[in-house]
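[1] Predicted coordinates and the sequence they were generated for:
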Amino acid sequence: MLTDEKRQLQLCDVADLPIGYVPRSLAPNFREIMDKGGKVSAIVTGDPVPSYPPWPLQNEPGGGLVLPCDYVISTPCKDDHKIITDTLNHIPEGSAMELLMC
């Protein structure tokens, strides 16, 4: 379950299902923050578990595992908090996420 940063290998060896991905709807927000000089990282807070609502179930397309984590977002732009909050309010998995920004 290790990643190999040099070869750009991702963690994807739990029951042959990919894990370790940022939700697709949040990825553009995170990219914009990083492009502006901010930082986004994740701290794993628990063991991987089979996906559950609001995510697709494990046997459904897009389902698999959920890796519980806290995203740590440091941004020079105060508007980013509102942008991410708006995104979370409009995606199903947003109901299971909490936003804390530093």
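    All right, it came through fine. Numbers count the residues shown, from 1 in each chain.
[2] use CA for all of it now, contacts and neighbours both
    OK.
[3] Run through the helices of this protein in chain order.
    Using DSSP state H, the helices of the chain run over 27-35, 79-89.
[4] Of all those helices, which one comes closest to A15?
    Proximity to A15 (CA to CA) singles out helix 27-35 among the helices of the chain, at 24.3 Å.
[5] Was I right to think T45 contacts V66?
    No - judged on CA atoms under 8 Å, T45 makes no contact with V66 at a distance of 11.2 Å.
[6] Have a look at those two and say which one is more surrounded.
    Higher neighbour count among T45 and V66: V66, with 19 against 10, using other CA atoms under 10 Å.
[7] putting a second one here so we can go through both:
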Amino acid sequence: MHSLITDEKRQLKLQDVAGLPIGHVPRNLAGFFRPLMESGRIVAVVTGEPVPSFPPWPALKEEGGGVVLPCNYIITHSDIEAQYNKLSELLKSIPEGTAMELVLL
């Protein structure tokens, strides 16, 4: 697994980024996640081994690929229902949203 290439253009491998945040969320979710990350209200828990990318990653019109790291995002917020509703609408508006499950606990 350490030799798995995660970025073909830069030839990054898992071992090159050990100990640092890797990967990204879909661009359309980044704006939603950023304030949560900055306030420490979101964490990602890895739920499986990296797998080769599959639709909708990358989108058919996009170049690239790589790996998908399955994970659960856990959000804590004083108004969690409003955040849930906002994220639910956002997921409906992006192709990647079809591959994600949203659960309110």
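    Structure's in. What do you need? Nothing here was measured: the structure is a model prediction, and the numbers come from that model.
[8] nearest spatial neighbour of L99 of the first structure, skipping sequence neighbours?
    T85 (7.1 Å; CA to CA, 6 or more residues apart in numbering).
[9] go on, L88 of the first structure?
    G94 (4.2 Å).
[10] Quick one: map the one you found onto the second structure.
    Under the alignment (TM-score structural alignment), G94 of the first structure pairs with G97 in the second structure.
[11] For its match, grab the count of nearby residues.
    For G97 of the second structure, the count of nearby residues is 19 (other CA under 10 Å).
[12] roughly how far apart are it and E38 of the second structure?
    Separation of G97 of the second structure from E38 of the second structure (CA to CA, to the nearest Å): 23 Å.
[13] and the gap between the closest residue to K13 of the second structure other than its chain neighbours and G65 of the second structure?
    Excluding the flanking residues, the one nearest K13 of the second structure by CA to CA, 6+ apart is I5, at 4.3 Å. Distance, I5 of the second structure to G65 of the second structure, by CA to CA: 10 Å.
[14] before we move on, what about E81 of the second structure?
    Computed as CA to CA, the E81 of the second structure to G65 of the second structure distance reads 34 Å.
[15] Look at the two and report which has more neighbours.
    Just comparing E81 of the second structure and G65: by other CA under 10 Å the higher neighbour count belongs to G65, 16 against 11.
[16] Pull the contacting residues for the more buried one.
    52-53, 57-58 (CA atoms under 8 Å, 6 or more residues apart in numbering).
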